[in-house]
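A.B. asks: how would this look folded up:
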Amino acid sequence: MEHLRGLNEEQRLAVTAPLNGQLQVIAGPGTGKTKLLTSRVAHLLLTQNVQPHQLIVTTFTRKAAQEMKERLALLLEGSQIDVSKLRMGTFHSICIRLLRKYSGDMDLDPRFTVASNKDVDDIVDALIGNLPGLELPEKADDVIRDDQGRLSKSKIKRAISHLKSKALDIKAYMESDKHDKDLLTVYEEYDKRMKRQSMLDFDDILLLSLKLLRKRKCLFGIKHVLVDEFQDTNHIQLELINEFSHQNEAFRDNITVVGDPDQSIYAFRGAVSENFEFMKKMYPSCTAVYLRENYRSTQDVLDASELIMKDQQDRDSKLLRSQYKDSFKIVYRNFANDFLEAKFIAKEVEHVISMKLVDENDICILVRSNYMTRIIEKELNNCRIKYSIVKGRAFWERKEISLLVDRLRVVVRPHDSCALLRVLGSHTGIGLMSVKKIGKLIDELHGTNEPLRILQDISCGNLRLEKLQTKVINTCKELYEEIRDCQKIYNRELSDRSSLLRLFDRVSQQQAIQKLVTDDEEKRNNLSEVRKYLEIFEPDDIDQEVEELTLLEHFLNSIDIYSPEEMDDDDRKKTNEPSRKVSISTIHSAKGLEWKVVFVAGLTQGKFPSSHIDPLVESPVKKVCEERRVLYVAMTRAQQLLYVTSASETSVLVKRLTDNTGIATQRQISLSTTEKLEKLARQIGTVVESCESHVQKYLSLHPVVTPQDRYYNKIQTIDKAPSIENRISYAGGKGPKVPSDFKLGRYGYPRIVTKRAVSRIGMPEYPIPDNAPPVLAPTSKSLNLPAQAPKRRKTLGVRRRKP
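C.D. replies: Model (predicted):
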């Protein structure tokens, strides 16, 4: 059978598992899980008498779902099976379809909108302004307050999301014994504001869908549920999987999940790495298949990654087997500071590129957080190495695109006060305080009037606000007239594609947008991309349950349902473009990607693992475990060569690398000998000319330094001291000792380097060898040097004033 071709023994066992029952596939990095899941779906469709609409397949992103559908179309070619009928997508997209279809059961507007990150920020900002009584210094640094007792937007968002991810709505949280009264007040206010605008956030979508499925049967005829990236699911998603599998009593509890608990790195978004164990408790008869054949990395990369994970709690060893014939030791280097670490990375990248061993886009530098890239970028610029940031701003969140979308939203969404206030704030001459005043008035009158009508009343003088300047009132009038003109171009009677394109042209020419794009070609190109997209856009089947939606509403909904993970994925796809640039990425943004040469930088204690701990979702022990999984994901992005670097105090996460001397080296062995370099080139599939000269150059860049050399290079900087004998000393020795070939410093005195000075020039510390011979310090007489520094002559002069 075509769908079983090319599978190894373990993959075939998982693909051909029975339809009935529960199956966990523990798929380590690079073990072909996507191929397995695609083949499993094809097997059920071809051999188990299952129709496409009888399967639910959840993926981490919509892009992953689309790629899987394309693979399935090739596998099922000529079989008369319609892949488009599959219930495939993210949890959010599947649940949105359900909520639109059964909105009456949940007392929802079928045309509800999904709140973007900006919408949620604006709503939380507004409720903070209306709850000043909750700012209590005596309750500083709790679940919703900062260290000064003020309400914290980020903490409020995390706290509410955390409750919803545990399936706790307002009523359930109120009835719990350990509920926080202030958090409950904030939660209720947040929920009220969301309902007022007919909005749902991403957590609401899952929570309401779970309630709906427990209330009634909605997914008729489901025979099997398949879940990709199971390690990134949270508590409520596990409950949803359970409810999905209960919709058909004749085929109850048939589930296949694929994932790797070692790659669960989204705890800050509520992901629960223990879901594999929870599933086993829910279904004691659940079977597990382990994939151990790795098709991505060399054996040394796999061994080093496995070594890192040996300190993980309650974990089974993986022992992955590489399919590569040759393997090359990973490099671990510790430097005295970040500057030297970045310099080493840049020089190493420069040498690898100069050899033409790999292209620039085959190299990636991974860091834990965005702020850690700055110093690396500077060194790459110094070496004139082109690079691109993989985790940039997602396309739909760029300022010019976001403003354009907001202006389109206010045309067709009359209750959308968030977008209206952002558009108002983009106008020249209107400040934040004025926008807040108008926003507060809209909140007070929202039950009786639409936000746009309130804006009209302000501009006409029917509503008066204290201390509102005439300039602001005129701006409100201009905006209202602009929106009304746009509504004449595009409305429910004129909602075809040509009307939509005319509306786009009108909105994109407005002053606030033109001010952003006039002198920036990239931003103008971004607007052109949106227009091209509108020319070919077709509504997704997610919204087919709501027939009265216009084309523009379909388009806006398609943007709204991008979850945070998909925002990252939407921007990451640019790395697949053949641009010859080195990639710099955060580890979370690199998940699912791979490169031939990978640098994992910043393994410094306090930075990686981070010293910040969120008490709401993490304990110190869980935090370290999560960070270790993040490092595991980073290391397993490497196909051939892997470098791990740190500065100053080495992270506890790489302690095993430093303790096991055979696992890592100080320099890349594969670039140090002609034989190894030729093997590496053959394995990559390239030809390196003049291997011998490249090896000699690399050795000159990285000379072997013995502990004896380290001893003689420990020099202490000495300057103005009363006598040469007192100036010359060795920090670890007894009596005056200096290297025989000491350096002469300022005024001709011997320059001897201490531990601190060594750290400035980047010499890793080594223990002083016991057999290191002491060298007696020369006297000032034998050196024929003055005992004291010559005095500088003082120059007299008139201090000039600055003109």
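
A.B. asks: make it CA atoms for all contacts and neighbour counts henceforth
C.D. replies: Fine.

A.B. asks: tell me which residues of the host helix or strand of Tyr173 are tucked away?
C.D. replies: Here Tyr173 is covered by helix 170-175, with elements defined by DSSP states H and E. Neighbour-count burial for helix 170-175, counted by 16 or more other CA atoms under 10 Å, picks out Ile170, Tyr173.

A.B. asks: And the closest residue to Thr586 other than its chain neighbours, how far from Leu408?
C.D. replies: Take Thr586 and drop its neighbours on the chain: the residue closest to it by CA to CA, 6 or more residues apart in numbering is Val367, 5.0 Å away. Noted for Val367: a distance of 37 Å to Leu408, by CA to CA, to the nearest Å.

A.B. asks: Also this sequence, please, to line up against the first:
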Amino acid sequence: MISDNKINPTPKQREAIHTKANPAVIYAGAGSGKTRVLVSRYLRLLLKEGYRPGRILAATFTNKAAEEMKERVAAQLLESSDEEIIRELNSAPICTLHAFCRRLIESNTLKLGIDPGFRVTQEYEVRLLQEESLLVVFDRWRSQHPDRLKELVENLSWRSDYRLRRGRTPASRGFSRQFLAMVDAVRCAGEFREEPFRPLSVDFESNQKFADDCLKILNSILADSRSLTENSIRRATTAQRGLRLYLRVSGDDKSKYDEIIGLINELKGSLSAPLRAVKDQIRNELLPQLRDEVHADVYEKIRTILNQLHANYLVDFSDRKRELGVLDYSDLEETALELLSSALLQKPVVDCILIDEAQDLNPMQWKIINMLAEDVPIFAVGDAQQSIYGFRHADVTAFARAAQNAEAEGGVKIPLEYNFRSRSEILGTVNKIFTSLWKESSDVELLKLLAGYQYPPHDSKEGTHKVEMLLSAGETRQKAREKEAQHLAQRILQIVKGKSFKVHDREGKTTAYRDPQWHDVIVLVRSSSSIRFVEEAFHELNIPCIASTGIGFWDNLEISDLMALLRALEDPGDSFSLACVLRSPAGAFRNDDLIHLRFNLEENPDGIAESHPQRRSLYQGLQEVADKSAEKDTLARRAADFLEIFDRLLQMKNRLPTRLLIETWVNETDLEAFWTSQEGGESKVKNLRKFLRLCDSYGSLSSSALREMFDDVRMREVREGQAAEPFSTEGSVAIMTVHAAKGLEAPIVAIFDMNYKPRSNTGAFVHSFSNGAAFCLQDSNRRLVELSNYFHTKKEIKDKEDAENERILYVAMTRAKEKLILSASKNSGGERRELRGWFADIQRHLNLADNYLFEQNVEPSGPVSLINKENIDTGLLLNRQWQTEHLYISTTDQALKLEEPVGSPPPGFPAEPEEKFGPTSVVELLRKDDSIFAKLLIDEDFASGEYETAESGASVGQWMHLLLQKLPFGSDETAWRECSAREGTKLFGATPGEELVEDAICMLRNFFESKVADKAHRSAKFLREFPILFRLKDQLFRGKIDLAFDSPAGWTLVDYKSDAIDTTASESVLEKYGHQLRLYGLGWRALTGELPHRLILFFLRNGQAVQVGLDEEEVQETLNLIPD
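C.D. replies: Modelled structure (predicted):
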């Protein structure tokens, strides 16, 4: 028997290695030794059953897995002394399925009409070609079919992205990203490629019958309404009227449908128990069908246009790839399937198929496998519980079906439930949670894990609890995460350096147990946005760490500047990128310099006219102004010095490797010396050197291709961590996302930020493997209209995302060998807000009481065993942050330090008062004409109609801001009138009229008598008209915060609005204002290190205060509006 030399196979492993059944589906649990089984199976086929290496397809998920398998097989074959088999192994198809498809195509290129020298594109190249093809189609439509574009803009909804529809096409980044993602999904599914958007199926008679059934149920419930609340009765009665009205209309009469849907839609919210089932039926089935009836004609028109867009795009995209002689990964799958389906082409000779990670195959890949396996045995290894690549269109249900159907087809399904990685205590917790979580799941068949490796006994102090829960608390979500990271850092420091915990040395080189080292620890997160909290906390305690993915590197100014340089070298006419270079330390130009370079101010001395008659590119401005003979510090001399270096690089960009271009720039501008002289500059120098190493790693790429690749990496958030410190002999703690850790293991694993809950990926377009693509409409008021196919597909996607999120937690927990730490935190915004994400799953399925976890006085101080609601020990150790404050090292408070309340901002900080033109003006003037100006979101007057106009043209809004800055809290109406007259005369050039003054007094009264003003007056610190300067997405923003005041919960930012609007009705205006104020909040974070506690829009004319949300989704939506 062929087996691993160290561990004998279990009976189930032995059965899997030896089985002759076909198909054989191996349901391999986490840590069950599936790779060892796969290698042993392969060796048996070679040495015992007479198969040749070249005729066994062993398909793996990654190239790394293929190389590992080939190395293991080769090592075993060396003992057999069969040199011929060893030679054949070098070219054997132990590879990814894409690599195998490529082999098939290379053998048939001429018959397929494909360039024999074709190459496979990288993902970043594919994205560029896709964007170019879509834009080409839109350009063609703009001239040939403008009516199609008009229909899309007026009727298709892509949610928040509609605000980016400026110019002549709807090809915003949001639209293109969502449309191209839909195209990818259709190609991976292999269904409905010719017509991805399917027609509606409207059946008026069936809808009427269903409505009648629902009405009968409502009538029955309302007939005995004793168990119903007043609210439930009111809503049910309203829906009852709507159903009756619907049953009286004819199928062709749509005039009453808005009223009907509005009435029926009232059956929502928290209702009494008898109404819940019929509410779900009406909302999930009937209402979408009624919307279908109303919008069927519009849907069919947009469906036709989108299918035409899809077809036109695919033609252009295919033509571009053919011209370049390239194929993408979907091409490999599609062409291989075409080859296998054709009787005219040479098919591969495959006698046996082995598949690794079968749960991660997409539908197209399953079609290829099934086509190959028609006449040959198949051996598939996978684990539906570890399927976490739904975003790559993996179909977990296909593997689950294969496992369920194996025995019915005369094959076998063999479970491998013994886990050789984790301690039994860890496996017990995993089983307990997921037995409850998946007991009703249709996608996943639970495989309980059993301990397959017996750890020898030991006497360390921490020998009882192998799973623990760390809980932390903070006043805000931001502070709670910071506290949580500090708590986790201190706990890991205690484990590694406290001499109380030992890890087992399985290699047996020294002793059975040893002290843990830093490299024994992995910290896992669900989202890369959580990584920075852990990094900062670890750095404070001098814990060496490496973030294999995370935010930071690409967002550093020194790296952004180099990326801007690559863009400017690619296109010197890109004034915005060149402006970033000029304003960087290497350029050292000021804002005023950029305005002078952009405009011929000598010929336009009064400034910049609205029509911008003298506009030129920055590069042209540099060339026209440059004078090497000018005095040293003049603009002309600095322009000449800059061009001397820049033009030389421009001439060499196609001849020198990118690394040498960047290195020349860094050396000749003394960038390293500059950053070394700055506080914290050492890390920036390391980042510069890391960027050079990355350039070196892709030496064959041109500077423009390299820049595009880096941009794609950043856009897709596959991000590098900060440049690492030199390793110590103990290594470093690894911080990574769960996806990056797939296949890894460590003695100590911590899962951080378990309150995080990812956003749903549904947008304008949704896709289902079985039903094709669907889209969301909007009505004339830009309200979303979700028809039945979109509604049901969106729900299906949401359910799949939730199920996959649970499987990601399973993968995370099963990485741990000896210690598993579950870390979560609570903010003071309310108890129910904390029940989210993985923490909510664990709390619910371990039956834990919320107050038991978070109330400080429930348990004595110090770590305790975690008991559930039934007073049963869960096997977890509870360690709460407020019970272990003595563990913490104090950190510096980053909040603003003001000695006393002030009524005006500190002069000159942080804006640049000596310059005439502010960064916001610079950004506006440098953007291309068809771009979305950042000014639209940050300037006070971005919304038309915000301020009324006085006789002189000065705005009432400006006047009110002056008054609210000058007048002290507690002042009376006499002071208001005096100040109004004085400041109004200065502003308008004449004494403001009585009516205007009364209007101002009314607005002042509304504010000074409000709760907002009272809280600001009673606060310890407040700021008025406070200037801020900050950078987002490589753009500089400058603005003023009208009012900011501190409180125990944190800072509140207030933005005055003098609109005469109804805040309950003007949703679009409120939304725009919300984005504007949220940007101020981001600027506040850039200044103070944390987001404000609260954002408030105060409408002076009616005294209404509207709070603006600041949760992660809302902040991200605002960031998405800023053009890259």
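
A.B. asks: TM-score for these two?
C.D. replies: Overlay of the two chains. TM-score (TM-score structural alignment, normalised by the length of the first structure): 0.63; 593 aligned residues with a CA RMSD of 5.2 Å.

A.B. asks: re earlier: quick one: contacts of whatever helix or strand comes next after the helix holding Tyr173 of the first structure?
C.D. replies: Counting by DSSP H and E, the element after helix 170-175 of the first structure in chain order, helix or strand, is helix 181-196. Helix 181-196 of the first structure has contacts (CA atoms under 8 Å, 6 or more residues apart in numbering) with 123-124, 127, 134, 143-144, 156, 159-160, 170, 173-174, 200, 415, 446-447.

A.B. asks: who wins for most neighbours among the residues you listed?
C.D. replies: With neighbours defined as other CA atoms under 10 Å, the most crowded of the contacts of helix 181-196 of the first structure is Ile144; it has 25 neighbours.

A.B. asks: Let me see the contact set for that one.
C.D. replies: Leu151, Ser152, Lys153, Lys155, Ile156, Ala159, Leu183.

A.B. asks: Identify, from those residues, the entry nearest to Trp595 of the first structure.
C.D. replies: Nearest to Trp595 of the first structure among the contacts of Ile144 of the first structure, counting by CA to CA, is Lys155 at 35.8 Å.

A.B. asks: measure the corresponding residue of the second structure for the closest one to Thr1088 of the second structure for me?
C.D. replies: Matched by TM-score structural alignment, Lys155 of the first structure corresponds to Gln178 in the second structure. Going from Gln178 of the second structure to Thr1088 of the second structure by CA to CA gives 35 Å.

A.B. asks: which of these two has more neighbours?
C.D. replies: The neighbour comparison of Gln178 of the second structure against Thr1088 (other CA under 10 Å) goes to Gln178, with 19 against 15.

A.B. asks: Which SSE is immediately downstream of the helix or strand in which that one is found?
C.D. replies: Per DSSP H and E, Gln178 of the second structure falls inside helix 173-189. Per DSSP H and E, the first helix or strand lying C-terminal to helix 173-189 of the second structure is helix 204-223.

A.B. asks: Would you mark the buried spots in that next one?
C.D. replies: Phe204, Asn207, Gln208, Phe210, Ala211, Asp212, Cys214, Leu215, Ile217, Leu218, Ile221, Leu222.

A.B. asks: Could you list the buried residues of the helix holding Gln178 of the second structure?
C.D. replies: For helix 173-189 of the second structure, using 16+ other CA under 10 Å, the buried residues are 173-176, 178-183, 185-189.

A.B. asks: what do you get for stretch 156-172 of the second structure?
C.D. replies: Neighbour counts using 16+ other CA under 10 Å place Leu156, Ser157, Trp158, Arg159, Asp161, Tyr162, Leu164, Arg165, Thr169, Pro170, Ala171, Ser172 of stretch 156-172 of the second structure among the buried residues.

A.B. asks: Run the chain-centre distance for it.
C.D. replies: Its chain's C-alpha centre lies 20 Å from the corresponding centre of stretch 156-172 of the second structure when counted by CA atoms, centre = their mean, to the nearest Å.

A.B. asks: Can you tell me what sits against the lengthiest helix in the first structure?
C.D. replies: Ranked by residue count under DSSP state H, the longest helix found in the first structure is helix 470-489. Defining contact as CA under 8 Å, 6+ apart, one finds that helix 470-489 of the first structure is touched by 410-412, 424, 427, 429-430, 434, 452, 455-456, 458-460, 499, 502-503, 506-507.

A.B. asks: what's the answer for stretch 61-74 of the second structure, then?
C.D. replies: 35, 39, 42-43, 59-60, 86, 89, 94-97, 356-357, 360.

A.B. asks: Same list, the buried residues of helix 204-223 of the second structure, but as a markdown table with distance to Lys690 of the second structure please.
C.D. replies: Output for those, formatted as a markdown table (distance: CA to CA, whole Å):
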| residue | distance to Lys690 of the second structure |
| --- | --- |
| Phe204 | 64 |
| Asn207 | 63 |
| Gln208 | 66 |
| Phe210 | 64 |
| Ala211 | 65 |
| Asp212 | 68 |
| Cys214 | 65 |
| Leu215 | 68 |
| Ile217 | 68 |
| Leu218 | 67 |
| Ile221 | 69 |
| Leu222 | 70 |
